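Peer 1: Everything below, folded, please.
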Amino acid sequence: MTDTALRRGRVRRRRAAPPSRRGGLLGGLLRTARPKQWVKNVLVIAAPAAAGELFSVHALTRLALVFVLFTACAAAVYLVNDARDAEADRAHPVKCRRPVAAGQVPVPVAYAAGITLGVLAPVVAARLCPPEVAALLTAYLGMQVAYCVSLKHVLVVDLVVVTTGFVMRAVTGGLALGIPLSRWFLITTGFGALFMVAAKRYSEAVQMAGEQGATRALLTEYSTGYLRFVWQLAAGVAVLGYCLWALEEGGVPHTSVLPWRQLSVVAFVLAVLRYAVFADRGTAGEPEDVVLGDRALAVIGLVWAAMYALAVADW
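Peer 2: So this is what the prediction gives:
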């Protein structure tokens, strides 16, 4: 009787406070919006920072608005995606804890919240930002919905779509302030994003190898060797693009104490090499955890940012 009572007590405790239901409906909607993923939207400041036009009231206000709008668009996509995949997620050992799959957020509510955010963001952008921003947000939403419905099942195209989402974030910041985008900026951003996306897929494939129903269906179509080739190729092109930018004089005289632009190559390459350690181990499945959780990478990132700022300021 004692063992039975203890077992019943453990069951009652597990049912009393399931981790997937913390915070009620609003908490579930917030978790479905993936707050940890919002760090990606900081890319909207990349183009203004590169052009040295970041620190003004107008720029900061406009970029804050664009950050919020892109976050709303991304949240809309996550909500619709989780509502659509709720049944499949319930069979996944990790995704079954997602609020929609766990029943914390009803599927119709997730659809309604996602559609509402997806409609409001471009409308607000059309009223408060240049028309190009609203057009790009609309294109982003269309591309991501197509990804959720079918493109995520198409080899290579799935990698391109996710990579393009990163590039769109970076481009939006430039469009919001009317800043022209250089070819080196687009090359470095695009292949840097592909590096992280392919490393993420590679890590997922390594960690979930041999587990049925525990990973993306498309990963069974990729070999780990192919994904390794993609992230290594992308890393090489990103480094090359950044080096060409750093070594390009552009006909502008420089009066800096040190050649900060050229020196920033060292920090950039170190950052890529450091991230590649996690990719090679198969532990880069959550890029935001790698970027925010590794102290060495954080220090390298800060050093690079300081050098980049000094180069832009021509100090």
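
Peer 1: C-alpha from now on. contacts and neighbour counts both.
Peer 2: Fine.

Peer 1: For Arg274, the count of nearby residues, please.
Peer 2: Using other C-alpha atoms under 10 Å, Arg274 is surrounded by 16 other residues.

Peer 1: check contacts around it.
Peer 2: Residues in contact with Arg274, defined by C-alpha atoms under 8 Å, 6 or more residues apart in numbering, are Leu297.

Peer 1: Nearest the middle, which residue of this protein would you pick?
Peer 2: Centroid-nearest residue in the chain, with C-alpha atoms, centre = their mean: Lys40, separated by 4.1 Å.

Peer 1: what's the closest non-adjacent residue to that one?
Peer 2: Using C-alpha to C-alpha, 6 or more residues apart in numbering and skipping the chain neighbours, the partner closest in space to Lys40 is Phe166 (7.5 Å).

Peer 1: Just the element for the one you found, please.
Peer 2: Using DSSP states H and E, Phe166 falls within helix 157-177.

Peer 1: roughly how far out does stretch 129-147 sit from the chain middle?
Peer 2: Counting by C-alpha atoms, centre = their mean, to the nearest Å, stretch 129-147 is centred 16 Å from the centre of its parent chain.

Peer 1: how about that stretch: buried residues?
Peer 2: Under the neighbour-count criterion of 16 or more other C-alpha atoms under 10 Å, stretch 129-147 has 129, 133-134, 136-138, 140-141, 143-145, 147 buried.

Peer 1: Can you tell me the element the residue lying closest to Gln144 once chain neighbours are set aside falls in?
Peer 2: Leaving aside its chain neighbours, Gln144 sits nearest to Val77 (6.6 Å; criterion: C-alpha to C-alpha, 6+ apart). Assigned by DSSP H and E, Val77 falls within helix 57-84.

Peer 1: could you say what helices and strands that helix packs with?
Peer 2: Applying 3 or more C-alpha pairs under 8 Å, 6 or more residues apart in numbering; DSSP states H and E, we find helix 57-84 packed against helix 24-32, helix 99-102, helix 107-128, helix 131-149, helix 157-177.

Peer 1: between that helix and helix 107-128, what angle do the directions make?
Peer 2: Put simply, helix 57-84 runs at 160 degrees to helix 107-128, going by axes from the mean of the first three to the mean of the last three C-alpha atoms, to 10 degrees.

Peer 1: how distant is the helix or strand following helix 57-84 from the center of its chain?
Peer 2: Where DSSP H and E defines the elements, the next helix or strand beyond helix 57-84 is helix 86-89. Centre-to-centre, helix 86-89 and its host chain are 22 Å apart (C-alpha atoms, centre = their mean).

Peer 1: To compare with the earlier structure, here is another sequence to fold:
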Amino acid sequence: MTDTAVTDTAVLRQRGPEQQRQPDPPRRARRVPAGLLRTARPRQWVKNVLVVAAPAAAGELFSAHALGRLALVFVLFTACAAAVYLVNDARDAEADRAHPVKRHRPVAAGDVPVPLAYAVGGVLGVLAPVLAAWLCPPPVAALLTAYLAMQLAYCVSLKHVLVVDLAVVTTGFLMRAMIGGLALGIPLSRWFLITTGFGALFMVAAKRYSEAVQMAGKAGATRALLTEYTTGYLRFVWQLAAGVAVLGYCLWAMEEGGVPHTSVLPWRQLSMIAFVLAVLRYAVFADRGTAGEPEDVVLRDRALALIGVVWLAMYGLAVANW
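Peer 2: As a prediction, this is how the structure comes out:
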């Protein structure tokens, strides 16, 4: 053993157990930015791609103005979501430390101080709506403010209220889909809202059902409210939502809207086939109790991803009127 190693060992022995577990200040300082980024949940940012849903459905996506505005809205919505995650993890730090998985989150693990998480979350939560009010139409700032208020209320109390928790998470997805249309002044079709809303409820309820199945007998260890739901009820919710989403999409696809069609094939109507197949394929994972995060289900299943690509191609051809 070298002299340096002997010295380091002696120093560690002189420290108490708590001191030995604490990283050196420079090392901890390097962990803080990485911890803040991890707390902001970069993997969840893919959900914010829904901001392009309304412009894409209306065929008003590919222009410099639209792309620039949507990129800005994506960043602002991501900042709001990150603010909610930071505040949520700061609030739940003590409880997370007792959880076998959540204790590794940066705030619970001590990599990010709780006051700093609150501060950064507060700054992002204030800055995003202010920038939206300055750079975007007023409805965008109003929607972001409503999203923040709803999600913070969810973190504090609504996540403990039966059914309301499902509605809040579903509304978050719906707001993502709406904000792109509001940013570009695109009217939102009632069928678009119905399909998007119930499609989101389908995935949210399927995720809750999967959690309930996987954590049977110990559901409270991962999400306390799961002990209040029954798997039969959650199955009913995702099946009902799937049916309404399919019906809404079919009525949307069949609606002509007074626009003449000169395409070779009725792509908009044919896209119903791909949409129904996608719902049926996703339902396979929901029925098995393996429908976790929606983005993971879609990206990990090649068949579902392929069906999604086919649907996008069909709907794109319909919008282009080819």
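
Peer 1: follow-up on the earlier one: tell me how many other residues crowd the residue nearest to Lys40 of structure 1.
Peer 2: Phe166 of structure 1 has 20 nearby residues by other C-alpha under 10 Å.

Peer 1: swap in Ala305 of structure 1?
Peer 2: By other C-alpha under 10 Å, the burial measure for Ala305 of structure 1, its neighbour count, is 16.

Peer 1: ditto for Thr39 of structure 2
Peer 2: Around Thr39 of structure 2 there are 23 residues (other C-alpha under 10 Å).

Peer 1: so what's Ala246 of structure 1 up against?
Peer 2: Contacts of Ala246 of structure 1 by C-alpha under 8 Å, 6+ apart are 261-262, 264-265.

Peer 1: and it, what element?
Peer 2: Going by DSSP H and E, Ala246 of structure 1 is part of helix 224-247.

Peer 1: Onto which residues of structure 2 does that helix map?
Peer 2: Per TM-score structural alignment, the counterpart of helix 224-247 of structure 1 in structure 2 is residues 231-254.

Peer 1: Buried ones in the matching stretch, by neighbour count?
Peer 2: Neighbour count says stretch 231-254 of structure 2 has 231, 234-235, 237-239, 241-253 buried, by 16+ other C-alpha under 10 Å.

Peer 1: Need the counterpart of Gly190 of structure 1 in structure 2.
Peer 2: Gly190 of structure 1 maps onto Gly197 in structure 2, by TM-score structural alignment.

Peer 1: Val303 of structure 1 too?
Peer 2: That one, Val303 of structure 1, aligns with Val310 by TM-score structural alignment.

Peer 1: measure its match to Leu277 of structure 2 for me?
Peer 2: Distance of Val310 of structure 2 to Leu277 of structure 2, computed by C-alpha to C-alpha, to the nearest Å: 11 Å.

Peer 1: got a markdown table for the buried residues of stretch 129-147 of structure 1, with distance to Phe70 of structure 1 too?
Peer 2: As requested, these are exported to a markdown table (distance: C-alpha to C-alpha, whole Å):
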| residue | distance to Phe70 of structure 1 |
| --- | --- |
| Cys129 | 12 |
| Val133 | 10 |
| Ala134 | 10 |
| Leu136 | 10 |
| Leu137 | 7 |
| Thr138 | 10 |
| Tyr140 | 9 |
| Leu141 | 10 |
| Met143 | 14 |
| Gln144 | 12 |
| Val145 | 15 |
| Tyr147 | 17 |
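
Peer 1: what do we get in structure 2 for Ala134 of structure 1?
Peer 2: Ala134 of structure 1 maps onto Ala141 in structure 2, by TM-score structural alignment.

Peer 1: try Ser56 of structure 1
Peer 2: Match for Ser56 of structure 1 (TM-score structural alignment): Ser63.

Peer 1: Pull up the gap between that match and Phe198 of structure 2, please.
Peer 2: 30 Å.

Peer 1: The two: who's more crowded?
Peer 2: Phe198 (23 against 9).

Peer 1: residues in contact with the more buried one?
Peer 2: Neighbouring residues of Phe198 of structure 2 by C-alpha under 8 Å, 6+ apart: 241-242, 244-245.

Peer 1: Could you do Arg13 of structure 1 as well?
Peer 2: Per C-alpha under 8 Å, 6+ apart, neighbours of Arg13 of structure 1: none.

Peer 1: Just give me the neighbour total for Gly35 of structure 2.
Peer 2: Gly35 of structure 2, neighbours per other C-alpha under 10 Å, totals 20.

Peer 1: And stretch 215-224 of structure 1, what's buried?
Peer 2: 215-216, 219, 224.

Peer 1: that older thread, report the contact partners of the closest residue to the match of Val303 of structure 1 other than its chain neighbours.
Peer 2: Computed as C-alpha to C-alpha, 6+ apart, the closest residue to Val310 of structure 2 that is not its neighbour in sequence is Ala274, at 6.8 Å. Residues near Ala274 of structure 2 by C-alpha under 8 Å, 6+ apart: 307-308, 310-311.

Peer 1: and Ala274 of structure 2, which of the three is it?
Peer 2: helix (DSSP: H, G, I helix; E, B strand; the rest coil).

Peer 1: What's the match for it in structure 1?
Peer 2: Match for Ala274 of structure 2 (TM-score structural alignment): Ala267.

Peer 1: Against Ala235 of structure 1, how distant is its match?
Peer 2: With C-alpha to C-alpha as the criterion, Ala267 of structure 1 and Ala235 of structure 1 are 14 Å apart.

Peer 1: got it, and Gly293 of structure 1?
Peer 2: Counting by C-alpha to C-alpha - Gly293 of structure 1 and Ala235 of structure 1 are separated by 21 Å.
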